[in-house]
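Colleague: Attaching a predicted model along with its sequence, questions to come.
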Amino acid sequence: MTVPTPDEWLANFNAKIADVKAKTEAFEQDLERSGATETSPDGSLSVSVAPNGSLTNLRIDESAWRGNGAELAQKIMGLARKAQRQAAVNVAEAFAPLGGPDHEALRMLTGYIPEEEDEEPEGASYSFAEESTPGRDPVQPPRPPAPPRPPRRRPDEDDDFTNDDLFGR
C-alpha cells in the first residue's frame, strides 16, 4: 500500500469535502421539493402536504359538496394519505444519494413509508354528525396523551463553562 504525500492526502480530502458539500446542497434542494399534492379523479378536491407530511393546502371546489359530509371527509382523508405517502417516498429518494441504497438511515426512512391503499381502511372514519359524546369532538379521533416534557432549565444553569473563575481569572 502506497502512503500518499501530504499534498495528495490534502487533495483527496478536499475532493471528499467538495463531494459531500455538493450532495448536501442537492439534498436540500430535493428536500424542499419533496412535498406532494394529490387531486381527486374529477379534480374537485386537492390536498398538498409538506415533506414532513403536514397539510399545506386543501382545495375544495363547489362540485365536491355533492353527497354528505362523511363522504367528503373520507375523500379528503384518502387524498391526504396518498399525498403523505408520496411525500415520504420523495424524501427517501432525496436522501438516497447521501448514504447510498444500503445506508441504515435510508432503511429506517423507507421502513416508515406506508403501503399503498386501494380502498378506505376499515375502522378509519370521520363524520360531521350532530350527535356527540360529551367532551369529545365528533370529527376528531381521540388523541393519546402527550409524553411529559423535561423541566426547563434556568439561564443560570448553563453548562457552557463561561465562568472565568473556573480558570482563575
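Modeller: Yes, it's here.
Colleague: C-alpha from now on. contacts and neighbour counts both.
Modeller: OK.
Colleague: hey, which helix is longest across the protein?
Modeller: helix 69-99 (DSSP state H).
Colleague: Which residues belonging to that helix are considered buried?
Modeller: Using 16 or more other Cα atoms under 10 Å as the test for burial, helix 69-99 gives 71-96, 98.
Colleague: Would you mind measuring from Leu58 to Ala22?
Modeller: 35 Å (Cα to Cα, to the nearest Å).
Colleague: now the strands for this structure?
Modeller: Ranges of strands in the chain, per DSSP state E, are 36-39, 45-49, 55-60.
Colleague: Pick the most buried one from these.
Modeller: Among the strands of the chain, strand 45-49 has the highest mean neighbour count (mean count of other Cα atoms under 10 Å), at a mean of 22.
Colleague: Run the chain-centre distance for that one.
Modeller: 15 Å (Cα atoms, centre = their mean, to the nearest Å).
Colleague: Repeat that for stretch 37-56.
Modeller: For stretch 37-56, the distance to the chain centre is 14 Å (Cα atoms, centre = their mean).
Colleague: same question, stretch 107-120
Modeller: On the basis of Cα atoms, centre = their mean, stretch 107-120 sits 13 Å off its chain's mean C-alpha point.
Colleague: cool, stretch 35-46 as well?
Modeller: 19 Å.
Colleague: what do you get for stretch 28-47?
Modeller: Computed by Cα atoms, centre = their mean, the chain-centroid distance of stretch 28-47 equals 14 Å.
Colleague: Just the helices from this structure, written as ranges.
Modeller: 6-32, 69-99, 104-111.
Colleague: quick one, the second one and helix 6-32 angle?
Modeller: Taking axes from the mean of the first three to the mean of the last three Cα atoms, to 10 degrees, helix 69-99 and helix 6-32 form an angle of 170 degrees between their directions.
Colleague: Could you name the helices and strands sitting against helix 69-99?
Modeller: Here helix 69-99 touches helix 6-32, strand 36-39, strand 45-49, helix 104-111, going by 3 or more Cα pairs under 8 Å, 6 or more residues apart in numbering; DSSP states H and E.
Colleague: try this one side by side with the last:
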Amino acid sequence: MTLPTPEEWLKNFNAKIADVKAKTEQFQQDLERSGATETSPDGSLSVTVAPNGSLSDLRIDESAWRGNGAELAKKIMALARKAQRAAAVNVAEAFAPLGGPDHEALRMLTGYIPEEEDEEPDGPSYSFAEETTPGRDPLTPPRPQFDPPPEPPRRPTRHRSDDDEDFTDDDLFGR
C-alpha cells in the first residue's frame, strides 16, 4: 500500500469535508420539513405536528362540532398519534443518509417509532363533561375554588444563653 502524497491527502480530506457539509445541509433542510399533517377523512379536522412530535397546529371545522366532545377528542387524539408517527418516520428518513442504513443511531431512532394503530388504544384520553349548575350560564366557565394558603410557621423566640457567647473577650473587628 502506497501512502498518498500530501496534496492527494489534502484533496481527499477536502472532498470528505465537502461531502459531510453537503449531507449536513441536506439533513437540516429535510429535518425542518419532517413535521407531518394528518386530516380526517371528511376534512373537518386537521392536526399538524413538528419534527419532534409536538402539536403545532389544530384546525377544527364547524362540521366537526356535531356529536359529543368525547368523540371529537378521540378523533383529534387519533389524528395526533398518526401525525406523530409520520413525523418520526420523516425524521428517520432525513437522518438515514448521514449514517447509512446500518448505523446504530438510526436503529435507536427507528426503535422509538410507534406501530401503526388500526383502532383506538385503551387508556388515557380526553373527555368533556357537560356539567351545569342551576343559575349558572353553561357557556361561562366556573371560577376556580382555592383553599386559603396555610399560615406561615412562627419563628421561635430566641433566648440568649451562655452557650451563645464566644469564649474570648476579643472584639471580632478589633475595636
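Modeller: Now that the structure is in, tell me what you want to look at. For clarity, every value in this text was computed on a predicted model and none was experimentally measured.
Colleague: sorry, back to before: could the helices of structure 1 go into CSV alongside distance to Ser46 of structure 1?
Modeller: Compiled in CSV, the helices of structure 1 are given as follows (distance: least, Cα to Cα, whole Å):
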stretch, distance to Ser46 of structure 1
helix 6-32, 20
helix 69-99, 7
helix 104-111, 25
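Colleague: wait, which of these is closest to Glu130 of structure 1?
Modeller: Glu130 of structure 1 lies closest to helix 69-99 among those, at 11.3 Å (Cα to Cα).
Colleague: what sits against the residue positioned nearest the centre of structure 1?
Modeller: With distances taken as Cα atoms, centre = their mean, the residue of structure 1 nearest its centroid is Asn52 (1.8 Å). With contact set as Cα atoms under 8 Å, 6 or more residues apart in numbering, Asn52 of structure 1 has these partners: 35, 84, 87-88.
Colleague: Just send those residues back as a markdown table, with distance to Asn14 of structure 1 too.
Modeller: Shown next, in a markdown table, are the contacts of Asn52 of structure 1 (distance: Cα to Cα, whole Å):
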| residue | distance to Asn14 of structure 1 |
| --- | --- |
| Gly35 | 33 |
| Gln84 | 38 |
| Ala87 | 34 |
| Ala88 | 33 |
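Colleague: Just the closest of the residues you listed to Asp118 of structure 1, please.
Modeller: So of the contacts of Asn52 of structure 1, ranked by how close each gets to Asp118 of structure 1 (Cα to Cα), first place is Gln84, at 15.1 Å.
Colleague: Find the residue closest to that closest one in space, skipping its chain neighbours.
Modeller: Gly53 (4.8 Å; Cα to Cα, 6 or more residues apart in numbering).
Colleague: next one: Pro51 of structure 2
Modeller: Excluding its sequence neighbours, the residue lying closest to Pro51 of structure 2 (Cα to Cα, 6+ apart) is Gly35, at 4.3 Å.
Colleague: just checking, that neighbour touches Leu55?
Modeller: No: shown here, Gly35 of structure 2 and Leu55 do not form a contact pair, counting by Cα atoms under 8 Å, at 9.6 Å.
Colleague: so what's in contact with the two at the same time?
Modeller: Common contacts of Gly35 of structure 2 and Leu55 (Cα under 8 Å, 6+ apart): 48-49.
Colleague: circling back to that earlier point, out of the helices and strands packed on helix 69-99 of structure 1, which is closest to Glu117 of structure 1?
Modeller: The minimum distance between Glu117 of structure 1 and the helices and strands packed on helix 69-99 of structure 1 falls on strand 36-39, with 13.8 Å, by Cα to Cα.
Colleague: ok, average deviation of the closest one from structure 2?
Modeller: In the superposition against structure 2, strand 36-39 of structure 1 averages 0.1 Å from its aligned positions (mean Cα distance after the TM-score superposition for structure 1).
Colleague: Could you name the helices and strands sitting against that strand?
Modeller: In this structure, strand 36-39 of structure 1 makes packing contacts with strand 45-49, helix 69-99, judged by 3+ Cα pairs under 8 Å, 6+ apart.
Colleague: Format those as JSON lines; extra columns: distance to Asp30 of structure 1.
Modeller: Listed next are these as JSON lines, based on distance: least, Cα to Cα, whole Å:
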{"stretch": "strand 45-49", "distance to Asp30 of structure 1": "15"}
{"stretch": "helix 69-99", "distance to Asp30 of structure 1": "5"}
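Colleague: quick one: which of those is nearest Met1 of structure 1?
Modeller: When these are compared by Cα to Cα, helix 69-99 sits nearest Met1 of structure 1, at 26.9 Å.
Colleague: between that closest one and strand 45-49, what angle do the directions make?
Modeller: Put simply, helix 69-99 of structure 1 runs at 40 degrees to strand 45-49, going by the same axes, to 10 degrees.
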